[in-house]
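>>> next comes the sequence, and after it the predicted model I'd like to discuss.
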Amino acid sequence: MQQLLRSVVAQLFLQLLLVTAILGEDHYMRADFPADFVFGSGTSASQYEGAAFEDGRTPSIWDTFAHSGRTNGANGDVACDGYHKYKDDIGLMVDTGLEAFRFSISWSRLIPNGRGPINEKGLQYYNDLINELITHGIQPHFTLTHIDTPQALEDEDGGWLSREIVKDFLEFANVCFREFGDRVLHWTTINEANVASLGGYDEGAIAPAHCSRRPFCAKGDSTTEPYTVVHNMLLAHSAAAKLYKEKYKATQNGEVGINIYTLGIVPYSNSTEDVIAAQRARDFYFGWVINPLVFGDYPDTVKKRVQTRIPAFTEHESKQIKGSFDFIGSNHYTTVYVKDDPNTKRDIKDFYADMAVELIFGQSTGAPAEGYNVVPWGLKELLEYLKQAYGNPPIYIQENGQMTRRNATLNDTSRMEYLQAYIGSVLDAVRNGSNTKGYFVWTFLDCLELLSGYEKSFGLYYVDLDDEELKRYQKLSARWYSNFLKGKSSRLNAITQVKENVSLSL
């Protein structure tokens, strides 16, 4: 009787799921995307590699931050041990059907002092990683820095607060282009330039933990430092892009871009105040980085509100920055409604006080998600805005994924549903003329998360931290993504996988 009841419940659940899929979800396949559109997944050096003290690597600002106890007691000393296990992981990528893998280079592994001699063992590791990816037909998409500036540069000059880092970053980029550019065609200079600045120099929530709030941050000035950091990042990016164009592009034929964190932004109401506030939020979040790249200067809205606290570009710098990109990398997770907040009361005059808006997270479509609110239309709206405001530049969605609690439950249906919805929204945008070139799931493995340590996860694969070999296990979302990449229907694939999952659980 109990077995019969379970069977009836399972069948009712599957019928309900099938009806939901037919009525409420888009049906699409890999073949519906352009032939040159690329699908992949990614991670970063600090979150994946481990081997933090091996073979000549020195600490980065992220190591220092993590060892201060700010990431729930977690650190990247071992992480996923990708430094030793990358071949096995690339085997999983092949099984999954990944077309590309986005990864960052540990600056302090390749050039331990931030400038000067190259670490030959670090050089060998990245050469081996690149060669292994290419051997298996997987495009390497490399990011030069992902919130992990060498601690040596931070101690000596102040890291991104100093103009000296422009020269240091240029030399680092030159080494990477020279040593790896014959095989790496896709370069992102800086990951989330806007968030690296805000989190590290306004809020103190990530490395190097600067802010004006004492004693939360031991040092920093939130009124000016975020603007100085993004300014220096843009100078460093444009210098690296110029170097690549002049010295390497003719022979290597690659592309160079920069990455920003992007929210879907919509007005809270139709009031004039909220509509203006939403545009102001776009100018601060996106325009802060993209406007100089496209138009040669910061948005007028930003300059008028921040005034002398934001550095000014010289005529030469403006010319160098304008057009210094082949693509924009977008990290996107969810959407917010923006409400005007003209009477912002903050103890500190900083980015958020300058922006003067209230951010309200949008409601999920369907069942509430465990992590980010699922608002796939927000990504479509974002891509349309980037198309209209900036002349439809090439875009790679370099991070998109669902956060869940980190546990051994492999049936991550919320992540599967999230990916199905958001990839569908990308297809809608492409069909509407968006010049979006690729999509990367964040992340390939459960790894060290920069804000939550090992308590939260984004991975397609679970990593058992209690196992000496750090064994990897495929999740339901990985099966869904793999089947989609191998040509199956997004809808039928989802139904089939969940059906198998329910059968196994009863």
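On my side now, so go ahead.

>>> please count neighbours and contacts with C-alpha atoms only from this point.
Will do.

>>> is it correct that residue 402 is in contact with residue 371?
Yes: in this structure, residue 402 is within contact of residue 371 by C-alpha atoms under 8 Å, at 6.1 Å.

>>> more neighbours: which of the two?
Neighbours per residue (other C-alpha atoms under 10 Å) separate residue 402 from residue 371, with residue 402 holding more: 26 against 18.

>>> what's the burial count for residue 180?
For residue 180, the count of nearby residues is 18 (other C-alpha under 10 Å).

>>> just to check, it is in contact with residue 125?
No: applying C-alpha under 8 Å as the test, residue 180 and residue 125 come out as separate, 11.4 Å apart.

>>> by contact count, what packs against the helix or strand containing residue 336?
For residue 336, the host element (DSSP states H and E) is strand 327-340. Counting contacts by 3 or more C-alpha pairs under 8 Å, 6 or more residues apart in numbering; DSSP states H and E, strand 327-340 packs against strand 255-267, helix 272-282, strand 357-361, helix 376-390, strand 395-400.

>>> out of the ones you listed, the one nearest residue 45 is which?
strand 395-400 (14.9 Å; C-alpha to C-alpha).

>>> so that closest one versus strand 327-340, what angle?
On the basis of axes from the mean of the first three to the mean of the last three C-alpha atoms, to 10 degrees, strand 395-400 is oriented at 70 degrees to strand 327-340.

>>> contacts for strand 395-400 next, please.
41-42, 102, 259, 327-333, 435-443 (C-alpha atoms under 8 Å, 6 or more residues apart in numbering).

>>> and the contacts of stretch 373-385?
Residues from elsewhere that reach stretch 373-385 (C-alpha under 8 Å, 6+ apart): 262-265, 332, 334-335, 361-365, 368, 418, 421-422, 425-426, 428-429, 434, 436.

>>> below is an additional structure, to be compared with the one above:
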Amino acid sequence: MATRSLLLVFLSAWLLLLLLLLQAVSSLQLTRSDFPDGFVFGAATAAYQYEGAAAEDGRSPSIWDTYTNSGRHPEEGNGDVACDGYHKYMDDVKLMSEMGLEAYRFTISWSRLIPSGRGAVNPKGLQFYNSMINELVKAGIQIHVALYHLDLPQSLQDEYDGWISPRIVDDFTAYADVCFREFGDRVAQWTTVLEPNALAQHGYDKGDLPPNRCSYPFGSNCTGGNSTVEPYLFVHHSLLAHASAVRLYREKYQAAHKGIIGINMYSIWYYPFTDSAEDVGATENAKAYMILHPLVFGEYPEAMKKAAGSRLPFFSSHESELVTDSFDFIGLNHYTSNYASSNSDVVKSPLQDVTADIAALFRDPQGLEHVLEYIREKYGNFLIYIQENGQGGTDGSMDDVERIECLAEYIAATLKAIRNGANVRGYSIWSFMDLYELFGGYYKSHYGLVAVDFGSTKRRRRPRRSASWYSDFLKNNAVVKVEDGFASAASHAQL
């Protein structure tokens, strides 16, 4: 009997240990203090979507103004007023400080700072950005600046077709020089271009973003273009312009300003639609279009070369050297995962209601872990910032529990990736407040921690429940609990 009792005790101990191990695997509790020293949490906006004042104080039209005022998408409106951030930025910085934001990522409007695209600097534009940056400095908020997000002055688009011409490299570098010179002493992080891989597709293939270029049958209702060639030209010149600006910054400003500089990519994790070799291959091809390969190896990946053939530009030896290692960090805008298939008739987007499984894939925090592991294994363990992540709500609810759950899951996924060796040093929510969104304008998708009343001329701001949750996490080291990779509404019931 004694032996049997000892055996039962022994088995019970092992069962208890097994249960504890299973709980450890399936459950994760984290706080702000669990992240490494130097890690920063923030939120983001972008100029045209936030500033408004589209025709004030010397600002000239950008390709975005032309697009939204073309009449092609009347239901989406335009960014003429947006959040009126141009006039309300001081109150907004105060809100950021009260929330406990550690960093703020915003973009500069090229057409506000240098209205003609090159040459004379607009003093009012210079004053606006200096004033906003100074307010952020006073609030102790780390400043992250992106130089380009669809704010190309329309004059450059008219003169030489903008980004599909190699002439853009010199003009962008000169514009970057002004920004580095005027603001660099206070900017901790520079991002040259946001999402060039996504902008290539939507601006030059589908044509549903500025400058609205595409060709049949790949897009419709466009002003002109060639969907088979121009997306590759845009990416190529974006990489060259980025690399040129990075070289300038490193040679002329970095030693004194002590900032870092990089580029941003839109990140999607791809799963094969089936287990077939063809779909697995399609998945790898899709990942190649994140466009990291040239920045590490100085040339396009074989998958792109094979797919595009002679339509894909090539780097000269000088350009290859310029582009290689032209970053201190890579920024990722990551929201979702997707399926890839070799069968073009298969619908691969989780946003389309093909099956419940595909639709459920939209919120996939493990996909972020996969992306970070993939980058580390394929390209190297370089410095990464998650520069955008979030969830939109169609109804604009103030009690946005689903957004809280989503943010908790992705923040937990970021920490898990770090513990597995990923060199991630920042996470920012899209977006700090409701904005004029790329797809849907003002009313179809609300991403903001702070709600904005777009029906009022005063553009009243009201922090949502998610803003209080994020503030509690940042300022009070509140515990976030995630089970099986997913947060539950019950875990946030006390907010």
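Cool, the structure landed. Remember, it's a predicted structure, so these values are computed and weren't measured experimentally.

>>> residue 93 of the first structure: which of the helices and strands packed on strand 327-340 of the first structure is closest?
It is, among those and with distance given as C-alpha to C-alpha, strand 395-400, at 16.6 Å.

>>> what's the average distance of the closest one to the second structure?
Compared with the second structure after the fit, strand 395-400 of the first structure shows a mean deviation of 0.6 Å (mean C-alpha distance after the TM-score superposition for the first structure).

>>> now that strand: which residue numbers in the second structure?
Mapped onto the second structure using TM-score structural alignment, strand 395-400 of the first structure covers residues 384-389.

>>> with stretch 35-43 of the first structure instead?
By TM-score structural alignment, stretch 35-43 of the first structure lines up with residues 37-45 in the second structure.

>>> related to what we said a few turns ago, could you turn the buried ones of the contacts of stretch 373-385 of the first structure into a ChimeraX selection?
The following ChimeraX line selects those of those that are buried, judged by 16 or more other C-alpha atoms under 10 Å:
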select :262,263,264,265,332,334,335,361,362,363,418,421,422,425,426,428,429,434,436
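
>>> residue in the first structure matching residue 257 of the second structure?
Residue 257 of the second structure maps onto residue 252 in the first structure, by TM-score structural alignment.

>>> same check, this time on residue 398 of the second structure
Correspondence of residue 398 of the second structure to the first structure, assessed by TM-score structural alignment: residue 410.

>>> swap in residue 189 of the second structure?
Matched across to the first structure, residue 189 of the second structure falls on residue 186, judged by TM-score structural alignment.

>>> ok, now how distant is the aligned partner of residue 142 of the first structure in the second structure from residue 178 of the second structure?
Matched by TM-score structural alignment, residue 142 of the first structure corresponds to residue 145 in the second structure. Distance, residue 145 of the second structure to residue 178 of the second structure, by C-alpha to C-alpha, to the nearest Å: 13 Å.

>>> do the same with residue 220 of the second structure
Taken as C-alpha to C-alpha, the span from residue 220 of the second structure to residue 178 of the second structure is 37 Å.

>>> residue 476 of the second structure now?
For residue 476 of the second structure relative to residue 178 of the second structure (C-alpha to C-alpha), the value is 39 Å.

>>> next secondary structure after the longest helix that the second structure contains?
Secondary structure assigned by DSSP state H gives helix 2-26 as the longest helix of the second structure. Using DSSP H and E, the helix or strand that follows helix 2-26 of the second structure towards the C-terminus is strand 27-30.

>>> next secondary structure after that following strand?
Next along the chain from strand 27-30 of the second structure, counting by DSSP H and E, comes strand 40-44.

>>> average distance between that next one and the first structure?
With mean C-alpha distance after the TM-score superposition for the first structure, strand 40-44 of the second structure departs from the first structure by a mean of 0.4 Å once superposed.

>>> helices of the stretch 351-495 of the second structure, residue ranges please.
For the stretch 351-495 of the second structure, the helices defined by DSSP state H, counting those that start in this stretch occupy 356-360, 365-378, 401-419, 465-476.

>>> quick one, what contacts residue 245 of the first structure?
Counting by C-alpha under 8 Å, 6+ apart, there are no residues that residue 245 of the first structure touches.

>>> tell me which of residue 145 and residue 178 of the second structure has more neighbours.
Set residue 145 of the second structure next to residue 178 and count neighbours by other C-alpha under 10 Å: residue 145 wins out with 24 against 15.

>>> please work out how many residues are found near residue 359 of the second structure.
15.

>>> what do you get for residue 48 of the second structure?
29.

>>> and residue 255 of the second structure, by the same measure?
10.

>>> same question for the one 5 residues further on.
Neighbour count for residue 260 of the second structure, taken as other C-alpha under 10 Å: 18.

>>> how close does the closest residue to it other than its chain neighbours get to residue 181 of the second structure?
Take residue 260 of the second structure and drop its neighbours on the chain: the residue closest to it by C-alpha to C-alpha, 6 or more residues apart in numbering is residue 189, 5.0 Å away. Going from residue 189 of the second structure to residue 181 of the second structure by C-alpha to C-alpha gives 14 Å.

>>> ok, residue 419 of the second structure next?
38 Å.

>>> and residue 423 of the second structure, what pairs with it in the first structure?
Match for residue 423 of the second structure (TM-score structural alignment): residue 435.

>>> contacts only, for that match.
Counted by C-alpha under 8 Å, 6+ apart, residue 435 of the first structure has contacts 387, 392-395.

>>> out of those residues, which ones does the second structure keep as well?
Contacts retained in the second structure from the contacts of residue 435 of the first structure (both residues aligned by TM-score structural alignment, their matches' C-alpha atoms under 8 Å), given in the numbering of the listed structure: 392-395.

>>> burial count for residue 345 of the second structure?
If we define neighbours as other C-alpha under 10 Å, then residue 345 of the second structure has 7 of them.

>>> so it: helix, strand or coil?
Using DSSP: H, G, I helix; E, B strand; the rest coil, the secondary structure recorded for residue 345 of the second structure is coil.

>>> OK, contacts around it?
Not one residue lies near residue 345 of the second structure by C-alpha under 8 Å, 6+ apart.

>>> distance of it relative to residue 322 of the second structure?
40 Å.

>>> try residue 242 of the second structure
In terms of C-alpha to C-alpha, residue 242 of the second structure sits 10 Å off from residue 322 of the second structure.
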